[in-house]
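> Turn this into a model:
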Amino acid sequence: MALARQAVPPFVHLAAHPVRWRLLAELSNGDYRVRELVVRVGEPQNLVSYHLRLLRDSGLVTASRSSNDRRDSYYHLDLDRAAEMLTGACAALHPALQMASTPTELESSVPSMVLFVCAGNSARSAIAEALLRQRAGGRVEGLSAGTRPKPFMHANTVRVLWEEFGIDLSDQRPRHLDTLIDQPFDAVVTLCDKAREICPDFGDDPRWIHWSIPDPVASGSEDSYPAFLATAAEIDTRIRYLLPTLTALDPTKRSA
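The predicted structure follows:
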């Protein structure tokens, strides 16, 4: 009787609506603009915007202005927040249903190939490549490149990876995307709104993922290191949730 009188947990209330559930499912795979979500869920824009507002009010979804077109916004699902709310909902039903709030580990024994792309390949995509290699432990192969690569890695990229993760990137140089155009990939992850618009097609139909992450170099602060800390933390979180999804990919389809 006591359980029956409890309020419905917020996550259950939010996710139970079919439109919100579809929005959560789409955003679990990457960041999208409203017009893209309209197409993906097959609902009118006003309805999609209404449900996105409810998800934003709950803290599950955030929005950020596109660095490519300031009139656009990208929507992002906070998977850590979703895991926390889902864990709370299960525990409210029965203590034995307490769930782990961290993503599962990669189980596939066949390495997948992932490409990370941003503009300069001196910060975001380089950080993503390094963190994926560290977390995957050789079970995933990662590369990064830029559409307009810088001559050198940003000093704060090297610093944050060494001080926070123990990764030495001092000898790595940015790579141009054109040098990888013939390389097959299982997944291509763009971390820059501008790069997303001009990234070329890759063969073998890779999975396309977009992470709309602000450029820490453009933070506007004289000391940009705090922006690099925040960027590395966000990318590390996204990498943790990316790895389990790679088991659904089929690396055997790649050409030799």
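
> contacts and neighbour counts: CA atoms only from here.
Fine.

> Report the buried residues of the longest helix seen in the chain.
Determined from DSSP state H, the single longest helix within the chain is helix 225-245. Residues of helix 225-245 classed as buried: 225, 227-229, 231-232, 235-243 (neighbour count, 16 or more other C-alpha atoms under 10 Å).

> same thing with stretch 141-161?
Neighbour-count burial for stretch 141-161 [16+ other C-alpha under 10 Å]: 141-150, 152-154, 156-161.

> swap in stretch 178-194?
184-194.

> Ok, stretch 116-130 next?
So stretch 116-130, judged by 16+ other C-alpha under 10 Å, has buried residues 116-130.

> I have a second one here; can you model it like the first so I can compare?
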Amino acid sequence: MNPHRVVRVLFLSMGNAARSIMAEYLLRRLGHGCFETFSAGVMPRGMVHPLALKVLRERFRLEPEGARSKSWEELREERFDLVITLCDKAHEAWAVWPGQPRAAYWDEPDPVAFEGSEAARERLFIQVGRELSQRLDLLCALPVEKLLHLPHGDAGAAVPL
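As a prediction, this is how the structure comes out:
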């Protein structure tokens, strides 16, 4: 990645309690300073799920200091290069973001909504974290020039990344 150009990325989900928080903190580390990362929810839960924090700490050795569930409205004045929606509902709700950033859609299961034993729930959080980490590794491998020349997003359209 070009060390002179920082790419601003927003991860958007419905609740901003797990997937988008994990993606935000994973990309902060994997991107080696080439990305400025944010996360938000269309209808935020108001708290980060404890298993999301546990997985970040124990499996990925990250300290998600300052992680909090917040509304996308809080970030409406921000300009982003890339908005990545992480579920169908967030993708459907996403409207043209100011400045028309590039948009991508990664459908990830919501581990917060999963009903099962505590061990099964934790396994799903770990699985989602691994999938996000793999996608983010691929994103980090893209040259900034190519990433910033993807088609601009519009309501209902996203580029495959």
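
> coming back round to it: ok, of the buried residues of helix 225-245 of structure 1, which one's closest to I167 of structure 1?
Relative to I167 of structure 1, the closest of these is A232; by C-alpha to C-alpha it sits at 12.2 Å.

> Please name the nearest non-neighbouring residue to the residue mapped onto the closest one from structure 2.
Matched to structure 2 by TM-score structural alignment, A232 of structure 1 sits across from G129. In space, and not counting its chain neighbours, G129 of structure 2 is closest to M22: 6.6 Å by C-alpha to C-alpha, 6 or more residues apart in numbering.

> which position in structure 1 aligns with the one you found?
Using TM-score structural alignment, M22 of structure 2 sits opposite I127 in structure 1.

> gap between the helix or strand where that match lies and the chain center?
I127 of structure 1 is part of helix 124-136 when elements are defined by DSSP states H and E. Relative to its chain's centre, helix 124-136 of structure 1 lies at 12 Å (C-alpha atoms, centre = their mean, to the nearest Å).

> Can you name every helix or strand that it contacts?
Secondary-structure packing of helix 124-136 of structure 1 (3 or more C-alpha pairs under 8 Å, 6 or more residues apart in numbering; DSSP states H and E): strand 112-118, strand 140-146, helix 155-165, helix 225-245.

> Quick one: average offset of it versus structure 2, please.
Here helix 124-136 of structure 1, set against structure 2 after superposition, deviates by a mean of 0.4 Å using mean C-alpha distance after the TM-score superposition for structure 1.

> what residues does that helix touch?
106, 115-118, 140-146, 157, 161, 167, 174, 190-191, 213, 215-216, 231-232, 235-236, 239-240, 243 (C-alpha atoms under 8 Å, 6 or more residues apart in numbering).

> Now do it against strand 112-118, angle only.
Using axes from the mean of the first three to the mean of the last three C-alpha atoms, to 10 degrees, the inter-axis angle of helix 124-136 of structure 1 relative to strand 112-118 is 150 degrees.

> what's the angle between helix 124-136 of structure 1 and strand 140-146?
170 degrees.

> Where in structure 2 does stretch 186-204 of structure 1 fall?
Counting by TM-score structural alignment, stretch 186-204 of structure 1 corresponds to 81-99 in structure 2.

> Pull up the distance across that stretch, start to finish.
Stretch 81-99 of structure 2 has an end-to-end distance of 9 Å (C-alpha to C-alpha, to the nearest Å).

> With stretch 36-46 of structure 1 instead?
Stretch 36-46 of structure 1: ends 13 Å apart by C-alpha to C-alpha.

> counterpart of it in structure 2, which residues?
Taking TM-score structural alignment as the measure, structure 2 aligns no residues with stretch 36-46 of structure 1.

> So which residues make contact with that stretch?
19, 22-23, 26, 34-35, 48.

> Export the residues you listed to a markdown table and append columns for secondary structure, neighbour count and distance to V61 of structure 1.
Formatted as a markdown table, the contacts of stretch 36-46 of structure 1 follow (DSSP: H, G, I helix; E, B strand; the rest coil; neighbours: other C-alpha atoms under 10 Å; distance: C-alpha to C-alpha, whole Å):
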| residue | secondary structure | neighbour count | distance to V61 of structure 1 |
| --- | --- | --- | --- |
| V19 | helix | 18 | 14 |
| R22 | helix | 16 | 13 |
| L23 | helix | 22 | 10 |
| E26 | helix | 17 | 12 |
| V34 | helix | 18 | 13 |
| R35 | helix | 14 | 16 |
| V48 | helix | 19 | 13 |
